[in-house]
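[1] Next input, structure requested:
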Amino acid sequence: MGERHDAALVSAALQMAIATRGGQSALDNAAAESFHLVLKVEYIHRHGFATRTEARLKIATWIADFYDMKRRHSAAGGKPPAEFEWIIQEARARTDRKGRAA
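    Sure thing, here's the model as predicted:
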């Protein structure tokens, strides 16, 4: 089976994993759909995979090494998720310190 078939299987597996978790809102689904679009356009369609195992490994590596750590996101003010998360954690820590000092 070819690259497109493998990519379609990976995409279907990701969508099933999201759909089977109950109690999510439509906004959760919109975020997942947006992520899948980015994953397909920026990675899956640009790479070939010999097996499903290779596809899973390379996609997981891309998500962990690039998407989560380096790729800039408009929803995060143009910052990579790791940097944006650090900023949020620092802001929460400052708020907690102010609350304890009062």
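[2] alpha carbons only for contacts and neighbour counts from here, please
    OK.
[3] just the strands in the protein please.
    Remark: no strands are assigned in the chain by DSSP state E.
[4] residue nearest the centroid of it?
    To find the centre residue of the chain, average its C-alpha atoms and take the closest one (CA atoms, centre = their mean): that gives Phe35, at 5.7 Å.
[5] which ones are touching that residue?
    Under the criterion of CA atoms under 8 Å, 6 or more residues apart in numbering, the contact list for Phe35 is empty.
[6] quick one more, to check against the first:
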Amino acid sequence: MGRVGSCYDNAAAESFFAVLKEEIGTRIWPDRATARTEIFAFIETFYNRRRLRRHPQWGYLTPVEIRQRHQQGHILAA
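    Reported below is the predicted structural model:
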């Protein structure tokens, strides 16, 4: 992990957690259930629905839009 060319590179996870810390912050929640609820809400309302994939290969779409197009392609092929 961390060596050049390592297939176990965790850049995607590090990027996600950087966005999570930036948006939610590093606060302390009263209990685990509250923390899970707020993080789940962040992922479902912002990270998957409004965040754009800034890459031409993904067409600058949100992850939800990419998933919907993928599912439509499978429905049409069936």
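[7] Tell me how the two chains score on TM-score.
    Between these two chains, after superposing, the TM-score reads 0.64 (TM-score structural alignment, normalised by the length of the second structure); 69 aligned residues with a CA RMSD of 2.3 Å.
[8] Give the aligned equivalent of the residue nearest to the centre of the first structure in the second structure.
    Using TM-score structural alignment, the partner of Phe35 of the first structure in the second structure is Phe16.
[9] ok, so what distance separates Ser63 of the second structure from Ile39 of the second structure?
    Quick fix: residue 63 of the second structure is Pro, not Ser. Separation of Pro63 of the second structure from Ile39 of the second structure (CA to CA, to the nearest Å): 17 Å.
[10] nearest residue to Asp68 of the first structure other than its sequence neighbours?
    Distances taken as CA to CA, 6 or more residues apart in numbering place Pro81 nearest to Asp68 of the first structure, at 5.5 Å, with adjacent residues excluded.
[11] mind listing what that neighbour touches?
    Here Pro81 of the first structure is in contact with Tyr67, Asp68, Met69, Lys70, Arg71, Arg72, His73 (CA under 8 Å, 6+ apart).
[12] Isn't the third one up against Glu85?
    This points to Met69 of the first structure. No - with contact defined as CA atoms under 8 Å, Met69 of the first structure does not count as touching Glu85 (10.2 Å).
[13] Show me which of the two is the more surrounded one.
    Met69 (16 against 13; other CA atoms under 10 Å).
[14] so where do the helices sit in the first structure?
    For the first structure, the helices defined by DSSP state H cover 3-19, 26-42, 52-62, 81-101.
[15] So for the aligned partner of Pro80 of the first structure in the second structure, what's the nearest residue that isn't a sequence neighbour?
    Aligning on TM-score structural alignment places Pro80 of the first structure opposite Thr62 in the second structure. If you skip the residues right next to it in sequence, Thr62 of the second structure has Leu52 as its closest partner in space, 4.5 Å away by CA to CA, 6+ apart.
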